[in-house]
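**Q** Got a sequence here, can you model it:
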Amino acid sequence: MPNPNDLDPSRSPLAFFGADLRRHRENADMSQRDVGKSVYCSGALVGYIETAKRFPTQTFAEACDKLFGTDGSFGRLWELVARCALPSWFREYPEFEAGATAIRTYQAQYMYGLLQTEDYARAQLRMGRHEDLEAAVEARMDRQRVLTRANSPEIWVVLDEAVFRRRPADDSVVRAQLQHLLDYRYDPKMVIQILPFSAGIPTSADGSFNLLTMDEGADFVYSEGVGTAHVMAHPDEFKQASFRYDLLRAAALSPEDSAEMIASLLEEL
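**A** Predicted coordinates:
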C-alpha cells in the first residue's frame, strides 16, 4: 500500500477525500482501526480509502461526518467522488479488481483481459505499440492471479461477436485462446456469453464497461477512453449501468449456445 504522504490530494476528488480523512483522523489522534470500529468497517478499508485504492460509500462518508463533527463536508465531497472521472494517472484498477466479490463485464472489441492467454495478450498489446511490450504482457498476466485465489470473484462476461471476428494474431494463437474460453465452460464462478451480430445494435453501443461489486467500499462502473479511465460510483449510476448490462445478457446467446459457437469457431480454424 502506498504511503499517504506520497499521494497528491489535488489529483482527484478521490485522493482529496483520502487526504482529508487522514487529516481528520490524525487530528483526532485515532488509528485507522479506531476509525474503522467507529464507522463499522475494517481498519484496512480506512487505509485503502486514505490511499485512494477504494471508493467510500455514502454511508461511510456520513459516518465520518458524524465521527469528526464535520457538518456534512465528507458527504458533500462524496458527491464529487462518486461522479469523478479519473485521469490517466489511474493505475490502481487491478487493486480494485482484486477487491471485488463479483465482476460483470461487456467487451465490445477485445477479449476480456482476465481471460486472455499470454500469446493472445502479446498479440493484442503489440498493436498498441507499447514501449516495453513484455512488461505490459507481464502486468496483464499478473492481473489474472485474481482468478486463482481462494476467494476469487464471480465473473460474468459478455463478449460481442466482433471480439471473435477481429483477430489480432495467427490461427494457432486464436485456437489456443478459444480453447482457453471453453476450459471455463463448467467453472462455477465464470459465465461467458456471446452477443451475436444478429442481436442488432447493443444497448451499450458506446463501448465496453465493467461493473465491480466490492467486498468493502462502494460498487462502481469502470470504462476507458483515449488515455483516460472513467469511474462512476454513485448508486444511481451503478443501478442504471446494471440495467443496461442485464439487457445485454438477455440479448446474448445462452452460456451453452455461446460455448457451442466458440467450439464451432475453433473447428473452423
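
**Q** only C-alpha atoms for contact and neighbour calcs from this point on.
**A** Noted.

**Q** how about the strands in this structure?
**A** Using DSSP state E, the strands of the chain run over 100-107, 154-160, 190-195, 209-214, 220-225, 228-232.

**Q** Please list the outside residues in contact with the shortest one.
**A** Meaning strand 228-232. Contact partners of strand 228-232, identified using C-alpha atoms under 8 Å, 6 or more residues apart in numbering, comprise 82-88, 90, 220-224, 238.

**Q** Tell me which residues of that strand come out buried.
**A** Within strand 228-232, the residues that count as buried by 16 or more other C-alpha atoms under 10 Å are 229, 230, 231, 232.

**Q** and the angle from it to strand 220-225?
**A** In terms of direction (axes from the mean of the first three to the mean of the last three C-alpha atoms, to 10 degrees), strand 228-232 departs from strand 220-225 by 160 degrees.

**Q** And this one, please, so the two structures can be compared:
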Amino acid sequence: MPNIRKLDATASPLHHLGAEMRRYREAAGFTQDELGRHVYCTGSLIGQYETARKIPTRDLTARLDASLGADGALLRLLEMALRFQVPLQAQELADLEAEAAQAFLFEPTVVNGLLQTEGYAKEVLGVLRKDALDGRLAHRMDRQRILLRQEPPLLWVVLGEATLYQAVGGPTVMRTQLARLLDLRDHPSVHIQVLPFTAGAHAGFQGAFSIFRFNNGPDLAYSEDYEAGHLTANSQVVTARTVRYAHLQAAALSVQDSADLIARVMEERYEARPGCRAMA
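**A** Coordinates of the predicted model:
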C-alpha cells in the first residue's frame, strides 16, 4: 500500500526533500512502485524517502533526479538535508535502531535503552512524567526485540562507570540491571565496555551520542537534549563523532575487564554475588 503520510515541508530540509520527491514523482505520473523499478529499489523504499523516514544515498538521489527530470533539484536538497539536524521522535528512533546494521552507543550516566531492564526503564521514564507510563515502558521494551533477531545488528556500547553507581530504583533494580549487562556477554552481537573513572579527562564530556551504520544508506549521528532527539547525516559531524567514539573505546576497559568491574560493583555495592566468571 502506498505510504501517504503527510509531511510539513517546512519542518526540516529532509521533510522538504521528501515533499519535493513526491511532487516530482506525481508530476511525472509515476506510482511509488513504478518509480522504484526505474531506479532499482522498492516502492516501499520510495515511500520511506518521501515521508522522511529514511535518507537516500547520493547515488540513488542522482537516479531519482534523472528519472524525474528534476534537473539537479533533488541532489541540491539532499546536500542541504545532510547538513542539518533532523528532529526525531521515539518511534522514529526505534525504526532507526531496527534498520541499522551497526550501532555505536556512548552513555556516560545511564544504561542505554536497548539494554535496560523493565524495572530500570520504568524508573528512568517515570522521573518527571507518570502519564502513559505503561505505554512508554512497553515501547522501550519492544525496541529490544532487535537483539532477538536471527541477524541482530552489531551493538557496541561504552558506559561511563558512573552508570554502575547511580542507584536507579534502589539495590534490587540495580542488581537486576547489572545482571542483565553481564548476561549480554554471551550475546554474539553485543559488546559492552566501561569507561572507568581513572580514565580522567575523556572525549565524552559533552554527553551521550550514537552512531548508526546501514547497509544501504549514509552513516548517521544521533544525540538528545531534554526535549528531543536529533539526527544528522552531515559527513563532517559523523566523522568527528566516529573519531570521538574511537577515543572513548581506547580509554575504556576491555570487554572482559568491564564485565569484571560490573560484577564487582554488583557484589560490593548492591549486595549480590552474581553467577559469573571468576574475577582476577
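
**Q** just to revisit the earlier point, out of the strands of structure 1, which is closest to residue 45 of structure 1?
**A** strand 209-214 (11.2 Å; C-alpha to C-alpha).

**Q** what's the distance between the residue positioned nearest the centre of structure 2 and residue 214 of structure 2?
**A** Among the residues of structure 2, the one closest to the centroid is residue 97, at 4.9 Å (C-alpha atoms, centre = their mean). Separation of residue 97 of structure 2 from residue 214 of structure 2 (C-alpha to C-alpha, to the nearest Å): 10 Å.

**Q** With residue 30 of structure 2 instead?
**A** Between residue 30 of structure 2 and residue 214 of structure 2 the computed distance is 28 Å (C-alpha to C-alpha).

**Q** Could you do residue 254 of structure 2 as well?
**A** 26 Å.

**Q** List the buried residues for stretch 85-98 of structure 1?
**A** Buried-residue list, stretch 85-98 of structure 1, by 16+ other C-alpha under 10 Å: 85, 86, 94, 96, 97, 98.

**Q** Do I have it right that the third one meets residue 143?
**A** Translated: residue 94 of structure 1. Yes. The criterion here is C-alpha atoms under 8 Å, and residue 94 of structure 1 meets it with residue 143 at 6.3 Å.

**Q** can you pull the contacts of residue 242 of structure 1?
**A** Neighbour list for residue 242 of structure 1: residue 211 [criterion: C-alpha under 8 Å, 6+ apart].

**Q** which one in structure 2 is aligned with it?
**A** By TM-score structural alignment, residue 242 of structure 1 lines up with residue 242 in structure 2.

**Q** Quick one: neighbours of the residue nearest to residue 33 of structure 1 when sequence neighbours are not counted, just the number.
**A** Nearest residue to residue 33 of structure 1, sequence neighbours excluded (C-alpha to C-alpha, 6 or more residues apart in numbering): residue 43, at 3.9 Å. As a burial measure, residue 43 of structure 1 scores 18 neighbours (other C-alpha atoms under 10 Å).

**Q** Against residue 261 of structure 1, how distant is residue 43 of structure 1?
**A** Taking C-alpha to C-alpha, one finds residue 43 of structure 1 at 47 Å from residue 261 of structure 1.

**Q** Perfect, I'm done here.
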